[in-house]
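Asker: predicted model, plus sequence, below.
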Amino acid sequence: MTPLRRRLLILVTAVLLLAGVGTGVVLHAASRAARENRPQAGGPSVSSGKVTLTQKGRLTFVNAAAGPQRTAVASVPSTDPEAGRTASGLKCVRFYAAAGTGICLQSVPGVLKQSNRALLLDANLRTLHTFPLAGTPSRARVSPSGRFVAWTVFVSGESYSSAFFSTRTSVLDTRTMKLTPSLETFSITLDGKPYKASDVNFWGVTFATDDDTFYATLNTASHTYLVRGSLSRRTVTTLIQNVECPSLSPDGTRVAFKKRVLSRTNLWHEYVLDLRTLHETALAERHSVDDQATWLDNDTVAYALPTDGKVGSTDLWSVPADGTGTPRLLIAGASSPAPL
């Protein structure tokens, strides 16, 4: 065999080997995707159907159960959350709704990188406006009246447990369509004094019923604070330390939040803060809760926890807001609850 033929044979063999490896990788990925999207035996009953934000007595959420409707916005009766779920055609990473207004945060895979966007939705889950996001979706909320919408994304880092991360929180007035790209432009009063710093981050907005007051987390100098803000005055004021992902109760008197336990750990326990006395009550959930809780009513909060043995899946749990009782499984394979 001549040197030229030998080199050609080696080249052809290498190409065939690479093609075989590539085909194997593609087939493995396709097989894995098929497994993840195949309905699991014994899993929740999921059927495609119409989901609207005017269906009172329903609890909406992002479906995390395996199958073709995975990540779809779905709903169940509030009084029977274990009933078969109805899944829409809308898929979201994060979702929330109130008063017929919805917000859906999406991550759409692309050739070079994923595209992140926020969809403002009407009561029929139709997209009214699309907004590009500066990073990975994290939190989403709608004010009780439906007028204001807020979302938080990770500009850098992938979670609040990362050593270094940066967030951006935006607020949209759905009446005027005026977008505040970042709460970092608001004036800050920290411990009674004006405050400015380059490391300021906000996340986890929750709205009061007056369409002006909101609460959020402020992070700076390795400390987190609960802040009360005014949309009209573009100001925030710190109230108390070590509060993350606040959620205002329907009666506006308390905030559910996750509190970091043991400094420098990535463990959070769920608490409720009385806004009048600033008294904290530890809830009965003893697992680490890395979520922005949702009030189902004035007595109960819901939150997501990782599903045992299933990577990337979560279940919704609920617990009394007064620190009594025990946690109970609300909806298996679900996240981002929003009671209608």
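Answerer: Now that the structure is in, tell me what you want to look at. Residues are numbered from 1 along each chain as shown.
Asker: C-alpha from now on. contacts and neighbour counts both.
Answerer: Noted.
Asker: which residue ranges form the strands in the stretch 1-150 of the chain?
Answerer: 46-48, 58-63, 72-77, 85-91, 94-98, 101-108, 115-121, 127-132, 136-142, 148-156 (DSSP state E, counting those that start in this stretch).
Asker: for residue 302, find the nearest of those.
Answerer: strand 58-63 (11.2 Å; C-alpha to C-alpha).
Asker: so how far is the closest one off the chain centroid?
Answerer: Taking C-alpha atoms, centre = their mean, to the nearest Å, the mean C-alpha location of strand 58-63 is offset from the chain mean by 13 Å.
Asker: please apply the same query to stretch 331-340.
Answerer: With C-alpha atoms, centre = their mean as the basis, stretch 331-340 stands 11 Å off its chain's centre.
Asker: what's in contact with that stretch?
Answerer: 44, 53-65, 78, 81-82, 94-99, 294, 296, 302-304, 307, 313-317 (C-alpha atoms under 8 Å, 6 or more residues apart in numbering).
Asker: now do it: distance from first to last residue.
Answerer: One end of stretch 331-340 to the other measures 16 Å (C-alpha to C-alpha, to the nearest Å).
Asker: stretch 310-327 now?
Answerer: With C-alpha to C-alpha as the measure, the ends of stretch 310-327 fall 20 Å from one another.
Asker: chain neighbours aside, what residue packs nearest to residue 107?
Answerer: Leaving out its chain neighbours, the residue that sits closest to residue 107 by C-alpha to C-alpha, 6 or more residues apart in numbering is residue 116, at 4.5 Å.
Asker: and the comparison structure, right after this:
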Amino acid sequence: MTFGRRLLVLFAAVAVLVAAGAWTVLRAGHASRDGDRTGDGPPARAGAVTLRPYADGAQLVFRSMTWGSRRDHLAAVPLADPTATRTVAAPACLRFHAAAGTGICLQAVHGVLEDTYRAVVLDADLHERRRYDLAGIPTRARVSPSGHLVAWTVFVGGDSYAGTDFSTRTTILDTTTWTLQENLEGYAVTLDGKPYRAADSNIWGVTFADDEHFYATLATGGKTHLVAGDAVHHTLATLHDNVECPSLSPDGTRVAYKKRVPGLPEDAPWRLYVLDLKTMAETATTEDRNVDDQALWLDDRTLAYALPSDDGTDLWTVPADGTGTPALLAAAALAAAVVR
């Protein structure tokens, strides 16, 4: 075969590969427009997602982690049937939570040189109400039961809770007045019954009881503490040690949290626990894997939380009373909220 003929064959082969690639892309785009599933993820379709309950019950709304054009978009399924075909819609969120028709979506804004981040307050139809620039990488978000208060935490130094070299900033926003409390580190702190202030204090992981009271994590002096917060009087008081990313139960009696357990690896030190706020008794759940998440209460008995997977994360459940076994709730999912 002459050199020219070899070159012609090579060009033909390249053309075939390019055409095949283009056909694949066009087919995927057509499927995406038609709302069909693309890739190997859970079944999904494009459609309207709202922060209202379904006519026949609650829904689970979360960040979809399925690879493809809709990765990071919000997805919704019936809470009673989380494996059902999920409805997916913009916006895209890194962290998300919702209650009473108010949503908070922490987003990445991709730039030429670097990414920036913002917090977007959503109404029940996922329309933007307000947006705020963020000082760092989003990590936690919560909405109060009434929908009137929104909280978020970002990393302003470091990007993981596993070590000690990180700094956070936690903000609370009143959506009725748009008053912004930009940094809870300005709150007056009571540690073990005594006034306390230290330059190394970090606060993160707000979980609301109502429009005044909340719980969060305070880290200082190499220790973490569960604190009771007052968003009106701007105070924090320690309640219990070795508590991170608390999540208050719907009945307000318990807090689920990740606890550092001695003897575990430095980069995977946490197990999922539940604290009774009246007795301060701790209960270990039967989840024996590392849980680096702010758990979500699906009801007064069941916790949901994220674990790593091939898609990034899956959502799992486990009973809150220390019985039962973990079970997969939703594949390729993160940052969920129960909409009732």
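Answerer: Yes, it's here. As the structure is a prediction and not an experimental result, all values here were calculated from the model.
Asker: and the TM-score between them?
Answerer: Superposed pair, TM-score by TM-score structural alignment, normalised by the length of the first structure: 0.86. Supporting alignment: 302 aligned residues with a C-alpha RMSD of 1.7 Å.
Asker: picking up where we left off before, can I get the strands of the stretch 1-150 of the first structure in TSV including distance to residue 6 of the first structure and mean neighbour count?
Answerer: TSV is the format used below for these (distance: least, C-alpha to C-alpha, whole Å; neighbours: other C-alpha atoms under 10 Å):
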stretch	distance to residue 6 of the first structure	mean neighbour count
strand 46-48	59	16
strand 58-63	57	27
strand 72-77	55	26
strand 85-91	54	20
strand 94-98	57	26
strand 101-108	46	23
strand 115-121	47	20
strand 127-132	54	13
strand 136-142	51	25
strand 148-156	50	23
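Asker: as JSON lines, these with distance to residue 264 of the first structure would be great.
Answerer: What follows is the strands of the stretch 1-150 of the first structure, written out as JSON lines (distance: least, C-alpha to C-alpha, whole Å):
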{"stretch": "strand 46-48", "distance to residue 264 of the first structure": "41"}
{"stretch": "strand 58-63", "distance to residue 264 of the first structure": "31"}
{"stretch": "strand 72-77", "distance to residue 264 of the first structure": "35"}
{"stretch": "strand 85-91", "distance to residue 264 of the first structure": "35"}
{"stretch": "strand 94-98", "distance to residue 264 of the first structure": "27"}
{"stretch": "strand 101-108", "distance to residue 264 of the first structure": "30"}
{"stretch": "strand 115-121", "distance to residue 264 of the first structure": "30"}
{"stretch": "strand 127-132", "distance to residue 264 of the first structure": "33"}
{"stretch": "strand 136-142", "distance to residue 264 of the first structure": "21"}
{"stretch": "strand 148-156", "distance to residue 264 of the first structure": "20"}
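Asker: the closest residue to residue 101 of the second structure other than its chain neighbours: what's it in contact with?
Answerer: Spatially, and ignoring its direct neighbours in sequence, residue 101 of the second structure is nearest to residue 124 (4.4 Å; C-alpha to C-alpha, 6+ apart). Neighbouring residues of residue 124 of the second structure by C-alpha under 8 Å, 6+ apart: 50-52, 101-103.
Asker: distance of residue 124 of the second structure from residue 301 of the second structure?
Answerer: 27 Å.
Asker: next one: residue 169 of the second structure
Answerer: 31 Å.
Asker: so which of those two has more stuff around it?
Answerer: Set residue 169 of the second structure next to residue 301 and count neighbours by other C-alpha atoms under 10 Å: residue 169 wins out with 22 against 12.
Asker: and that one, which of the three is it?
Answerer: Here residue 169 of the second structure is recorded as strand under DSSP: H, G, I helix; E, B strand; the rest coil.
Asker: pretty sure it sits against residue 201.
Answerer: No. Counting by C-alpha atoms under 8 Å, residue 169 of the second structure stays clear of residue 201, with 10.2 Å between them.
Asker: list the residues that contact both of those two?
Answerer: By C-alpha under 8 Å, 6+ apart, the residues touching both residue 169 of the second structure and residue 201 are residue 185.
Asker: circling back: in the first structure, which of the contacts of residue 124 of the second structure still touch?
Answerer: Among those, the contacts conserved in the first structure (both residues aligned by TM-score structural alignment, their matches' C-alpha atoms under 8 Å) are 50-52, 101-103.
Asker: on that earlier part again, map the residue nearest to residue 107 of the first structure onto the second structure.
Answerer: Correspondence of residue 116 of the first structure to the second structure, assessed by TM-score structural alignment: residue 117.
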